[in-house]
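In: What follows is a predicted structure for the sequence shown.
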Amino acid sequence: MPGPRRTQQERSATTRTRLLEAAYECLLDGGYAATTVGAVQQRAGVARGTLLHHFPTRSALMAGVVEDVVERRLEVLTTLGPTEAAPPSSWDDVVDLVWRELQSPAFAAALELWVAARTDPELRDALLPLQERIFTTVHRRVTRLADAEDPRAPMLVQFTIDLLTGAHLAGILRPRAGTSAVVEAWKLTLRQLSDTSVHSGTN
């Protein structure tokens, strides 16, 4: 027995999701330059008129992709975050969280967009309203994993994000020997700073 028929709004939402998924996959496979309206249409398997109904221009499509990538990055952080069964127990958890998020496809797609935006004014306009949101939200969520009693926690989280992002980007073209040692050394540094904070009364 067939299920209830979907409404036009539900069908439209499904099609939009399929188009954004296709655009996301295009970004990962071929980069920003290859993520054209035609390529997305072909990958999504829809008529050109259908795509243009949802995204009349490539700029509109890219704006939708930007929002989609932001949500994917935040979803990764939520998935990797603490649970009742396994709450975070140390700064090591913070480092592991940030490092795993940097390895995610969502970050790879975000990197494609951010680099392209340097010379694409329309894409930059689409990114700017969301840039502060992603930076602020990521920082806030990661800081929640850290020692809330330590007043230095927000700054140490920022150091962690910046250091690990740089380490990751340095190995984009080819993995660099010693990167894992850098990650482990930073964990040790954070543990030592945390111990210092406890023994000094967090002065």
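Out: Nice, I can see it.
In: C-alpha from now on. contacts and neighbour counts both.
Out: Noted.
In: mind listing what the residue nearest the centre of the chain touches?
Out: When C-alpha atoms, centre = their mean is applied to the chain, the residue found nearest the centroid is Arg73 (2.8 Å). Residues near Arg73 by C-alpha atoms under 8 Å, 6 or more residues apart in numbering: 101, 106-107.
In: what about Tyr24, neighbour count?
Out: Using other C-alpha atoms under 10 Å, the number of residues around Tyr24 comes to 24.
In: tell me which strands and helices the helix or strand hosting Glu132 is in contact with?
Out: Element membership for Glu132 (DSSP states H and E) is helix 121-145. Here helix 121-145 is seen to pack against helix 58-80, helix 91-102, helix 105-117, helix 153-170 when contacts are counted using 3 or more C-alpha pairs under 8 Å, 6 or more residues apart in numbering; DSSP states H and E.
In: State the distance from Val76 to Thr119.
Out: 28 Å (C-alpha to C-alpha, to the nearest Å).
In: typo on my end, it should be Leu19
Out: 25 Å.
In: adding another structure so you can compare the two:
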Amino acid sequence: MADGRLGNQRHSKRRTQAERRAATRTALLEATVECLVEFGYSNVTAAQIAARAGVTRGAQAHYFATKAELVVAGLEYATGRIIDQFRTDPPHGPTEVETVMALVDRLWALHDGATFTALVELWLGSRTDPELRRHVHRLNKELTTGMSEILTQVAPDFLNRPRGASVMLTALAAIRGVVLMSFVSSTRTTTALWTVTRGEIGELAADAIGRS
């Protein structure tokens, strides 16, 4: 009887084919982001990604026929997770300007991480690749739209203010500029630059609220 129950438990823990396929696909997508960061778009290969994911080259090709398909899917996956995390735990502050700055801080943390580094690699690759550029443009638009929706959720009035949208576009451009500089600067220099930049963004946000 005990052996029968143990057999049933083992059987119940077996993953379905759909679950195994989903797990393999997720492993490939996560490995893609890691490999883009480590090797760069021009140097990374589908074989490297498959090895990092712990799957065979044939299994990788079954899910994604080309490297371009794989890296775009990997960034789609990472972008979607970022937006989902923001929606699940949106930033809040006691005042409107503090809520806006809490979102700015979250955006900074997001861009100062592996996903944005991988996205930069795709930006560089897309400069001479029109097809890849089309995907990069779409991913950037999805991320920007998602952030705007979350800001509207946590600070409903801000984007409707005369300068609200321009402040957020400025903040996003400034964040990306500082992060790009971090690729060739020391941590100390980057931290100092972000401190100054954040202060300027805070003044812009407060001014936009105060002038409305």
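Out: Nice, I can see it. In this text, all values refer to a predicted model and were calculated from it rather than measured experimentally.
In: Mind checking the TM-score on these two?
Out: Their TM-score after superposition, calculated using TM-score structural alignment, normalised by the length of structure 1, is reported as 0.81; 194 aligned residues with a C-alpha RMSD of 2.5 Å.
In: Of the contacts of Arg73 of structure 1, which is the most crowded?
Out: When neighbours are counted by other C-alpha under 10 Å, Ala106 leads the contacts of Arg73 of structure 1 with 21 neighbours.
In: ok, so what distance separates that one from Leu193 of structure 1?
Out: 31 Å.
In: Apart from its chain neighbours, what residue comes closest to Tyr77 of structure 2?
Out: Leu29 (6.8 Å; C-alpha to C-alpha, 6 or more residues apart in numbering).
In: Met181 of structure 2 now?
Out: According to C-alpha to C-alpha, 6+ apart, the nearest residue to Met181 of structure 2 is Thr190 (7.3 Å).
In: Which strand or helix spans the equivalent of Leu188 of structure 1 over in structure 2?
Out: Aligned against structure 2 by TM-score structural alignment, Leu188 of structure 1 finds its counterpart in Glu203. Glu203 of structure 2 is part of helix 187-211, with elements assigned from DSSP H and E.
In: Next: Gly58 of structure 2.
Out: helix 57-63.
In: hang on, the earlier thing: against Val120 of structure 2, how distant is the residue nearest to Met181 of structure 2?
Out: From Thr190 of structure 2 to Val120 of structure 2 the distance is 17 Å (C-alpha to C-alpha).
In: ok, now Phe86 of structure 2?
Out: In terms of C-alpha to C-alpha, Phe86 of structure 2 sits 21 Å off from Val120 of structure 2.
In: Output the residue interval of structure 2 matched by stretch 53-69 of structure 1.
Out: Stretch 53-69 of structure 1 lines up with residues 62-78 of structure 2 when matched by TM-score structural alignment.
In: what does that stretch contact?
Out: 25, 28-30, 32-33, 36, 45-46, 115, 118-119, 132, 135-136, 139.
In: Equivalent analysis for stretch 29-44 of structure 1, please.
Out: So stretch 29-44 of structure 1 is contacted by 18-19, 21-23, 26-27, 47-48, 51, 58, 61, 109, 112-113, 116 (C-alpha under 8 Å, 6+ apart).
In: do the same with stretch 88-104 of structure 2
Out: By C-alpha under 8 Å, 6+ apart, stretch 88-104 of structure 2 touches 106, 150-151, 154-155, 158, 171, 202, 205-206, 209.
In: Tell me the buried residues in that stretch?
Out: Judged by neighbour count using 16 or more other C-alpha atoms under 10 Å, the buried positions of stretch 88-104 of structure 2 are 90-92, 96-104.
In: And stretch 140-152 of structure 1, by the same measure?
Out: For stretch 140-152 of structure 1, by 16+ other C-alpha under 10 Å, it's 142-147, 152.
In: How about stretch 26-38 of structure 1?
Out: 26-28, 31-32, 35-37.
In: if you look at the residues you listed, which of them are in strands?
Out: With strands defined by DSSP state E, no entry of the buried residues of stretch 26-38 of structure 1 lies inside them.
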